[in-house]
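# From the sequence below, what's the structure:
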Amino acid sequence: MTPGMFDLLDFGPQGWGLPLLQAAGITIAAALCGFLLGSIFGLGGAALKLARAPWLRLIGQAYTTVFRGVPEILVVYLFYFGGSMVLTAAMNTGGFPGFYSLPSFVIGVFAVGIVSGAYQTEAYRSAYLRLDRGQIEAAASCGMSKFLLLRRIIAPQTLRFALPALGNIWQSALKETSLLSVIGLTELLRQAGTAAGSTRQPLLFYAIAAAMFLVIGRCTGALLNRMENHLAKPWRR
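Below you'll find the predicted structure:
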């Protein structure tokens, strides 16, 4: 007897409900870690592109140009296979023969983070350039320290201006996690493909994966919208 749709999505030992949920959790974790790592790269890249030294600006420009222009899947391949070759060479030199591969989750997070950081660089840079210079000059004239100026004026307003762009970048990072299946990470798309191959129901499981991506994206997007509205309240008043 051919199992029905509810049997295939059951959370029991014969169903695929639990593996799909676990894979969705890995997708969210990879996207979130990659996005947060990208925030570090983005802030660093924005600082480079806003620096006074031309050679620092050149480094920042090279970073955004390369990682915004190269396909994301190629970045994943380069870091996974390139990193594994470097690790293998180091281990073989140390007297440990064989092939060593890097953890797919770590490499996936790093690849998503460095690509996301290239886009976040432009978001933070553009947001900083929108700041009211009068406020910064007034705070400096009152004797406010650089750290206090950053915490009370620069950081909150830069985040407020950058948040709409960051929301779009987050959605891109979430979708980019589907590329990590090529390096063996069992995220949502790979798990859906495994289920589709085992049950010969590709339409069902790929539709379920699409729906889960949509739900995750909508829910996280709503959280970002609430955060954007919260940060905008003091200026609306």
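# hey, let's count contacts and neighbours off CA atoms from now on
OK.
# Phe41 contacts Tyr119, correct?
No - using Cα atoms under 8 Å, Phe41 is not in contact with Tyr119, being 9.6 Å away.
# Going along the chain, name the strands of the protein.
For the chain, no strands are identified by DSSP state E.
# residue closest to the middle of it?
Against the mean C-alpha coordinate of the chain, by Cα atoms, centre = their mean, the closest residue is Phe35 at 3.0 Å.
# Thought Trp170 was touching that one, still the case?
Yes - at 6.6 Å, Phe35 and Trp170 qualify as touching, with contact defined as Cα under 8 Å.
# what's the distance between Ala165 and Ser84?
34 Å (Cα to Cα, to the nearest Å).
# Just give the number of residues close to the closest residue to Leu189 other than its chain neighbours.
Among residues not flanking Leu189 along the chain, Ser178 sits closest, at 5.7 Å (Cα to Cα, 6 or more residues apart in numbering). A count of nearby residues for Ser178, using other Cα atoms under 10 Å, gives 19.
# Let me see the contact set for Ser178.
27, 187-190 (Cα atoms under 8 Å, 6 or more residues apart in numbering).
# now those residues in CSV, with neighbour count and distance to Thr93?
Below are the contacts of Ser178 laid out as CSV (neighbours: other Cα atoms under 10 Å; distance: Cα to Cα, whole Å):
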residue, neighbour count, distance to Thr93
Thr27, 25, 35
Glu187, 26, 34
Leu188, 29, 37
Leu189, 25, 37
Arg190, 21, 35
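# Now tabulate those in TSV and tack on distance to Gly108.
Listed next are those as TSV, based on distance: Cα to Cα, whole Å:
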residue	distance to Gly108
Thr27	10
Glu187	11
Leu188	14
Leu189	14
Arg190	14
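# Next, the structure of the following sequence, for comparison with the previous one:
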Amino acid sequence: MTIDLHGFGPALLAGMLMTVKLALCALLLGLVLGLLGALAKTSPNKPLQWLGGTYSTLVRGVPELLWVLLIYFGTVNLVNRLGEALNIPGLELSAFAAGVIALGLCFGAYATEVFRGAILAIPKGHREAGLALGLSRGRILSRIILPQMWRIALPGLGNLFMILMKDTALVSVIGLEEIMRHAQIGVTVTKQPFTFYMVAAIMYLALTVIAMTGMYFLERRAARGFVRAGE
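Purely as a prediction, here's the structure:
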């Protein structure tokens, strides 16, 4: 049995590629923000703790769709003024850039808590051992804390990435031509909503399976040389 997409097949594949690009870029931004947020919340510095806590609480308290709309429409005047100041007419924030910023911001807020939990799960004796060996705090962080933190945080980050992959559909409301946007266009032209939305669902499911497979191998690699209790 074949599914007639009335010539929209290539457009849906292009939308699938755009979805992957958006998810990966938002992931990179979110990982950086999440790590910075976690380091701030676990810092002995009170202002940094407040800053990290405010970021994670504020962003998680607002729906992702609202962040997409706020960032896209709320920065129009700001970017236009910046363009005028730099003598760059027509400067504007693209839908892709707005989507990356919004989704990366949201992913980072949730990743902050994942990283924070992973950092707190590392025994304090490991840090003390590093100090006893004369390592600087920077080297303790890079050589002792971060490698262990990644191993502990990977399962949680994997779940967040699955959610991020599906949240890319929200960016269709500002015109980015990813899977859902092309599916909606196909529905409008052909009047066959079930067909196009089912194909979109299959595409998202395929991307999820690929991401799960990648996370499985990443977790196995991160766990090399680690012996679980009872083994």
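# Quick check: TM-score for this pair?
Superposed pair, TM-score by TM-score structural alignment, normalised by the length of the second structure: 0.91. Supporting alignment: 228 aligned residues with a Cα RMSD of 2.0 Å.
# which residues of the second structure does the longest helix along the first structure align to?
Looking across the first structure with DSSP state H, the single longest helix is helix 202-236. Aligned using TM-score structural alignment, helix 202-236 of the first structure spans residues 193-227 in the second structure.
# Can you point out the buried residues in the matching stretch?
By neighbour count on 16 or more other Cα atoms under 10 Å, the buried set for stretch 193-227 of the second structure is 193, 195-197, 199-201, 203-204, 207-208, 211-212, 215, 219, 222.
# again with stretch 65-74 of the second structure
Quick answer for stretch 65-74 of the second structure (16+ other Cα under 10 Å): 65, 67-69, 71-72.
# Name the residues that touch stretch 33-42 of the first structure?
For stretch 33-42 of the first structure, using Cα under 8 Å, 6+ apart, the contacting residues are 108-122, 124, 170, 173.
# can you give me the helices in the second structure?
Under DSSP H, the second structure gives helices at 9-41, 46-60, 64-74, 76-85, 95-120, 124-132, 137-140, 146-167, 179-190, 193-222.
# Looking at those helices, which one is packed in the most?
helix 95-120 (a mean of 24; mean count of other Cα atoms under 10 Å).
# so what corresponds to Gly82 of the first structure in the second structure?
Checking TM-score structural alignment: Gly82 of the first structure goes with Gly74.
# separation between its match and Glu178 of the second structure?
22 Å.
# do Leu205 of the second structure as well
From Leu205 of the second structure over to Glu178 of the second structure (counting by Cα to Cα), the distance is 15 Å.
# before we move on, what about Leu17 of the second structure?
8 Å.
# Next: Gly156 of the second structure.
26 Å.
# cool, Lys191 of the second structure as well?
With Cα to Cα as the criterion, Lys191 of the second structure and Glu178 of the second structure are 19 Å apart.
# Ok, Thr19 of the second structure next?
5 Å.
# Which residues are in contact with each of those two?
Joint contacts of Thr19 of the second structure and Glu178 (Cα under 8 Å, 6+ apart) are Thr168.
# Can you tell me which of the buried residues of stretch 193-227 of the second structure lies closest to Leu12 of the second structure?
Ala200 (8.0 Å; Cα to Cα).
# For that closest one, which residues are in contact?
Per Cα under 8 Å, 6+ apart, neighbours of Ala200 of the second structure: 12, 179-180, 183.
# and of those residues, the nearest to Trp150 of the second structure?
Taking these together and measuring to Trp150 of the second structure by Cα to Cα, the closest member is Ile179, at 30.8 Å.
# What's the closest one aligned with over in the first structure?
So, by TM-score structural alignment, Ile179 of the second structure is matched to Leu188.
# Can you tell me, leaving aside adjacent residues, what's nearest to Leu149 of the first structure?
Counting by Cα to Cα, 6+ apart, the residue nearest Leu149 of the first structure is Ala139, at 6.9 Å.
# roughly how far apart are Ala129 of the second structure and Pro123 of the second structure?
10 Å.
# same question, Pro44 of the second structure
17 Å.
# Now which residue in the first structure aligns to Glu113 of the second structure?
Per TM-score structural alignment, Glu113 of the second structure is aligned with Glu122.
# Could you find the closest non-adjacent residue to its match?
Nearest non-adjacent residue to Glu122 of the first structure, counting by Cα to Cα, 6+ apart: Ala46, 6.7 Å away.
# List the contacts of the one you found.
By Cα under 8 Å, 6+ apart, the neighbours of Ala46 of the first structure are 60, 121-122, 124-125.
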